[in-house]
Every structure is written in C-alpha cells, then in structure tokens.
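Novice: sequence and predicted structure below; questions after.
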Amino acid sequence: MKLSPPRPDRRRFTRLALASGVALAAPRAFAAETFDPYDEVITDGPARITRRISGLSSQKWEDHFPTLGNGAILCNTNDRVLHFWGEDGFYKIYPTSVPLTDELTRRGRTEIVLKRPAPEWRPTPNMLERNPDLPKYVGPGPQNPLGVRALNLSWQYYLIHGTNDIRKIGRQSSSGCIGLFNEHIIEVFERAKIGTQVLLI
C-alpha cells in the first residue's frame, strides 16, 4: 500500500513564521471582515500568494545615517521591511505593508514629528477623490485602519502606524503609509522619539 506524505502542520508553520518576523501569504479570495480603506479590491480567481516573504536581511545604520542621535528608521519599500536602530544600540527588523503603487510611494529623508498613542483616522483629500464613499472619520478602536499606534512624519499625511488587519503586512496595500503589526508598532512607538530620523527607500 502506498502511503501519502504527511500533511504540513499549517498552524505550526504560521506560529514559527510569525515568531521569526516573516510576513505570511494570504489568500486573494479572503473577504474583508472589517472596514479598511487601504485594502486592495479582491475579486478574481482562487487563492493565490499575494505577499512577499522577505529574507529580512540586516543593514548597517552607517550606510544610511550620519549618526544614531534620537535613533533611526529605515523603511525599505522593495523588501517591505522596517529597520529600527536605537541610540542605545538596539536593532530590530519588522515586516511591513507598503503603498499600493509607485505613484503613492514617497522616498527620501524625513523624521517623526508626532506620536499618537490612540490614533483617530480621517481620509486625505486624495483618498476621498479616489473613493468618495470613505467615512470622514474613524475613532480609535478595532475598526481604525491605523491600528493601536501612529507616528506622524514631517511629510503631511505620511505615517508609520499599526493595523488591525494583519493580512496587509507584506503586501502593497496602503495609500502611502508604512504599516506594521500592532505588537510591532507598539515596540517601535515606545523606542522612537520626536526627531527620530526616517529614511524611505
């Protein structure tokens, strides 16, 4: 009798992957359960891999910043990861979501100008132009697309924030912001300061 190979333990794989900081694939046909204006519209075909699984390769801060005063954040939109260096030597890499298109992606140097521990959300004028049906305001809580923390950058409307929809991480799924798992944005939020330098590449 021919024996079939054992079926993979998907739950164990998911736990191991998340523990290592890897963004997992999500089916394209998965229906949205909560409001999220950053979600891609998913209408076609069977389940497919829509996320990029990054190797999360480390970087040297000296290759991107002149100093670690106030800490430093590097957002790599190609690899879909955020590198955080603290001025105390702390270093960690986090998987992220990135903008939907290159047109929505802003690159260059900026800094954190505001830390919001319970962010409220309002669509930008460009978002309302693209989708007039968006709500004009969403308060803090499980329906908020900014998750549990938000860091405002010096560029108007650009943020590093959490998300209540973990399917977004590892995907091109935002209107310009960089998104992290809620547990990861909490870590970054606690270590980042007003004036922390940020570079998007």
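Specialist: Noted; the coordinates are in hand.
Novice: only C-alpha atoms from now on, for both contacts and neighbour counts.
Specialist: OK.
Novice: all strands of this structure, in order?
Specialist: With strands called from DSSP state E, the chain shows them at 72-76, 81-85, 91-95, 98-99, 108-116, 150-153, 159-161, 172-174, 178-179, 197-200.
Novice: redo those as a markdown table? Include mean neighbour count and distance to residue 33.
Specialist: Putting the strands of the chain into a markdown table (neighbours: other Cα atoms under 10 Å; distance: least, Cα to Cα, whole Å) gives the following:
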| stretch | mean neighbour count | distance to residue 33 |
| --- | --- | --- |
| strand 72-76 | 23 | 28 |
| strand 81-85 | 24 | 25 |
| strand 91-95 | 21 | 22 |
| strand 98-99 | 25 | 21 |
| strand 108-116 | 16 | 25 |
| strand 150-153 | 24 | 22 |
| strand 159-161 | 24 | 20 |
| strand 172-174 | 24 | 16 |
| strand 178-179 | 31 | 18 |
| strand 197-200 | 20 | 31 |
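Novice: wait, which of those is closest to residue 134?
Specialist: With Cα to Cα, the closest approach to residue 134 among these belongs to strand 172-174: 14.4 Å.
Novice: measure the spatially closest residue to residue 192 that is not a sequence neighbour to residue 184 for me?
Specialist: In this structure, residue 192 finds its nearest non-sequential neighbour in residue 71, 6.7 Å apart by Cα to Cα, 6 or more residues apart in numbering. With distances taken as Cα to Cα, to the nearest Å, residue 71 is found 16 Å from residue 184.
Novice: re the thing from before, Throw the strands of the chain into JSON lines and include distance to residue 17, thanks.
Specialist: Shown next, in JSON lines, are those (distance: least, Cα to Cα, whole Å):
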{"stretch": "strand 72-76", "distance to residue 17": "20"}
{"stretch": "strand 81-85", "distance to residue 17": "15"}
{"stretch": "strand 91-95", "distance to residue 17": "11"}
{"stretch": "strand 98-99", "distance to residue 17": "20"}
{"stretch": "strand 108-116", "distance to residue 17": "29"}
{"stretch": "strand 150-153", "distance to residue 17": "25"}
{"stretch": "strand 159-161", "distance to residue 17": "22"}
{"stretch": "strand 172-174", "distance to residue 17": "20"}
{"stretch": "strand 178-179", "distance to residue 17": "18"}
{"stretch": "strand 197-200", "distance to residue 17": "25"}
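Novice: for comparison:
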Amino acid sequence: MTRLRSVTAVALSILLALSIVAPVSAARVYNSFTNTWEEPSAVATRNKGGSPIRRETVDYSGNYRPGTIVIETSERRLYLVLEDGKALRYGVGVGRDGFRWAGTHRITRKAEWPGWTPPPAMRKRVPDLPAYMPGGPANPLGARALYIGSTLYRIHGTSEPWTIGQAVSSGCIRLTNDDVTDLYERVRVGATVVVKH
C-alpha cells in the first residue's frame, strides 16, 4: 500500500509538472513559408545566423529624397535613401506569385511587437489561423511593423530569417527582426514608400 501511494505521488508530480510546462511548450509558431504551424525549437534551429543578406550602405543613384524607402521586389532589396547619393540596403522577403504589388504610399503608423489580425481572405486560405494574435516572438509580424498607407500591407519583422531574399509573403515586405528594428529607428511616420517590380 505504501508503495502504491509512492507511485501515485510520483505520477501526480509528473502530471503536475507537465501541466505547468505544457502551455509553454505547446505554443507553436506560424510559418507562412509553408503555411503550417511549427514547434518553436524548429524555428530556433533555423534562426541561427540571421539574415542571409547583409545590411550595408551602398551608392544609390535614384531620384528620391533622403528618408524615402524604395523596395525593389525583383531584387528582394529595400533601400532607405540617405544623403549624398547613398542608401542603406536591406535584404527582404516579398510577396509570392499572385501577391506582388507596386505603388507609392506613405508610412501611416509604426508599432513595436505589433498584434496581428489576419485579413479574412488569408483566413479563408489558411483556415486554422487565429482571428487575432498578440504581439511577441511567435507573432508573424515580428519585432516591429511599419504600416503602408491604407493598404493591408506592412514592412515588418520575421522570426524566419531563412525567408529573406525569397518571394514568400501575402504581399507584406519582411525583414529580420534585427533589420526591421534598425529601419524602424531611422524612419518617421509620413515617410514615402515606393514599391517597384
């Protein structure tokens, strides 16, 4: 009887420990590249090394005012125009086939660790998406978001650095969390955004 009580106590201790740990380990991360939910450990493994495209200052001959963001979707690059014929160049992920767009808008809002409300069309394509996701490391918008005009699109971070340089999104422009945080600090609300094919 004493042995049975000991085994029962150990079993209850294990169950209690699992119930405390389970909510943390059960949190899954949405991978928009594959349209699936993944374990955070899989994402952490792929996250090593940051962006495959290094951020750098380059010569830039475009006819844009300093502070303008120019996104060259065919190059998979974002240029923040600086003074004296220079630009800061970032690697980006862009819209996949059928989701590319072009136009000139302004940054209308900036947010740190933004929440995400997937648009109805996206929820129709991916039915298991939540109606809302609070901001945080598992959120597909990443560490920062710059909202583009009245569009549904944003320039935002991602915890999926392997997607930088790829056409993977539903139209948003994504940077690594490090790069989007850097861009966020440099860009003001009202800045012009030019998206080109």
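Specialist: The structure has been received and is ready for your questions. Computed from a predicted model, the values in this text were never measured in an experiment.
Novice: tm score of chain vs chain?
Specialist: Overlay of the two chains. TM-score (TM-score structural alignment, normalised by the length of the second structure): 0.70; 154 aligned residues with a Cα RMSD of 2.7 Å.
Novice: looking at residue 71 and residue 184 of the first structure, which one has more neighbours?
Specialist: In this view residue 71 of the first structure and residue 184 are compared by other Cα atoms under 10 Å, and residue 71 has more residues nearby, 24 against 19.
Novice: wait, that one sits on residue 197?
Specialist: Yes: Residue 71 of the first structure lies in contact with residue 197 (Cα atoms under 8 Å); the separation is 6.7 Å.
Novice: corresponding residues in the first structure for stretch 135-143 of the second structure?
Specialist: Mapped onto the first structure using TM-score structural alignment, stretch 135-143 of the second structure covers residues 140-148.
Novice: quick one: end-to-end length of the matching stretch, please.
Specialist: End-to-end for stretch 140-148 of the first structure, by Cα to Cα: 8 Å.
Novice: what are the buried residues along that stretch?
Specialist: 140, 143-148 (16 or more other Cα atoms under 10 Å).
Novice: of the residues you listed, which pair is most distant in space?
Specialist: Farthest pair in these, by Cα to Cα: 143 and 148, 10.4 Å.
Novice: re the thing from before, any chance of the buried residues of stretch 140-148 of the first structure in JSON lines with distance to residue 169 of the first structure as columns?
Specialist: Formatted as JSON lines, these follow (distance: Cα to Cα, whole Å):
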{"residue": "140", "distance to residue 169 of the first structure": "20"}
{"residue": "143", "distance to residue 169 of the first structure": "17"}
{"residue": "144", "distance to residue 169 of the first structure": "16"}
{"residue": "145", "distance to residue 169 of the first structure": "13"}
{"residue": "146", "distance to residue 169 of the first structure": "13"}
{"residue": "147", "distance to residue 169 of the first structure": "12"}
{"residue": "148", "distance to residue 169 of the first structure": "15"}
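Novice: and the helices in the first structure?
Specialist: 10-19, 125-130, 182-191 (DSSP state H).
Novice: helices and strands around the last one, which ones?
Specialist: Using 3 or more Cα pairs under 8 Å, 6 or more residues apart in numbering; DSSP states H and E as the contact definition, the elements that helix 182-191 of the first structure packs against are strand 150-153.
Novice: and the strand it packs on against the second structure, how far off on average?
Specialist: Once fitted to the second structure, strand 150-153 of the first structure is off its aligned match by 0.3 Å on average (mean Cα distance after the TM-score superposition for the first structure).
Novice: packing partners of that strand?
Specialist: When contacts are defined as 3+ Cα pairs under 8 Å, 6+ apart, strand 150-153 of the first structure sits against strand 108-116, strand 159-161, helix 182-191.
Novice: looking at these, which is nearest to residue 122 of the first structure?
Specialist: Of those, nearest to residue 122 of the first structure by Cα to Cα is strand 159-161, at 12.5 Å.
Novice: now the closest one, how far from the chain's geometric center?
Specialist: 8 Å (Cα atoms, centre = their mean, to the nearest Å).
Novice: give the aligned range of that strand in the second structure.
Specialist: In the comparison with the second structure, strand 159-161 of the first structure aligns to the range 154-156 (TM-score structural alignment).
Novice: dump the residue contacts of the most centrally placed residue in the first structure.
Specialist: With distances taken as Cα atoms, centre = their mean, the residue of the first structure nearest its centroid is residue 179 (2.1 Å). By Cα atoms under 8 Å, 6 or more residues apart in numbering, the residues touching residue 179 of the first structure are 96-98, 146, 160-163, 168-169.
Novice: what's residue 108 of the second structure aligned with over in the first structure?
Specialist: Under the alignment (TM-score structural alignment), residue 108 of the second structure maps onto residue 113.
Novice: residue 193 of the second structure contacts residue 67, doesn't it?
Specialist: No: with contacts defined as Cα under 8 Å, residue 193 of the second structure does not count as touching residue 67, sitting 9.3 Å away.
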